[in-house]
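Chemist: no sequence for this one, just the structure:
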């Protein structure tokens, strides 16, 4: 791939219609026509690999909050990439969106702790949605995607 095109990786565990809506909105923001030079690649958390991260210039993580924690699928992703990516992906810009039925605090804390351990740099505050998303939640998801794409854009 030419270096005048940057790659934004979206790693997600989309286990519900609500998470599908958030994921699609994040992807629309990341692929907006207003930002050029960014290729968006999506991977389900159980299929994403260290190679996907090595090829990425930024990453967006999406997860449900399950029993006060990130999904097992996203945890599995981190378990498989942590040591291979520990040195290679330092300073990688990242962002996070989380959906929960009543609380997302533990999931956000867990993801941010691991991202910090990897040396990643938060490029956008986490978007957290509890219950059904409203128009402000969806606007925040769109902005998260667009912000990460703009952060890594070569333009």
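Modeler: That came through fine. Note that this is a predicted model, so its numbers are computed, not measured.

Chemist: rest of the way, CA atoms for contacts and neighbours
Modeler: Fine.

Chemist: Now do stretch 88-105: everything it contacts.
Modeler: 18-19, 53-54, 57-66, 68-69, 107-108, 118-131, 141, 144, 148, 151-152 (C-alpha atoms under 8 Å, 6 or more residues apart in numbering).

Chemist: another one to put next to it:
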């Protein structure tokens, strides 16, 4: 039975949409055959999506030193319904940060710690002015998660 990777990423701009698409492209790499990839915007995702997945990749913008309101809403709706059911869920995060991303990272880490999910990689903070390299880095993160799920190391 294939494993399921859930990508929940806020994409309010063309560039952040490119990041979400890159995460999906990486996760759907042709060499990864036994992973189902589900991609949703935070306002469309909920606890049932978390319960059905084997790993989760979160993506957000830095908004006033915090995560996007959409991702916060996702956590608000999902936290208690999955709290006891998905402990140890492998997770990763990318942040598109116009500034330093520290507050955003800290906020998401606090929620993930409460959920007892398991970080499989340091959060990827894409700081400062837009760089094309951001797309490649997020694509690699998607591939890493999918390949890790398929091989059983996550």
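Modeler: Structure's in. What do you need? For clarity, every value in this text was computed on a predicted model and none was experimentally measured.

Chemist: Got a TM-score for the pair?
Modeler: The pair, once superposed, lands on a TM-score of 0.93 when counted by TM-score structural alignment, normalised by the length of structure 2; 151 aligned residues with a C-alpha RMSD of 1.2 Å.

Chemist: which among the contacts of stretch 88-105 of structure 1 end up buried?
Modeler: Buried subset of those (neighbour count, 16 or more other C-alpha atoms under 10 Å): 18-19, 53, 57-66, 68-69, 107-108, 118-124, 126-130, 141, 144, 148, 151-152.

Chemist: Now do the strands in structure 2.
Modeler: Ranges of strands within structure 2 are 3-9, 35-40, 55-61, 90-97, 118-119, 124-127, based on DSSP state E.

Chemist: Save those strands as CSV, and put in distance to residue 26 of structure 2 too.
Modeler: Formatted as CSV, these follow (distance: least, C-alpha to C-alpha, whole Å):
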stretch, distance to residue 26 of structure 2
strand 3-9, 11
strand 35-40, 10
strand 55-61, 12
strand 90-97, 14
strand 118-119, 19
strand 124-127, 15
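
Chemist: OK, contacts around the aligned partner of residue 41 of structure 1 in structure 2?
Modeler: The equivalent of residue 41 of structure 1 in structure 2 is residue 38 (alignment by TM-score structural alignment). Applying C-alpha under 8 Å, 6+ apart to residue 38 of structure 2 gives the contacts 4-7.

Chemist: now for these, which pair is the farthest apart?
Modeler: 4 and 7 (9.8 Å; C-alpha to C-alpha).

Chemist: quick one: common contacting residues for those two?
Modeler: Going by C-alpha under 8 Å, 6+ apart, residues that sit against residue 4 of structure 2 and also against residue 7 are 37-38.
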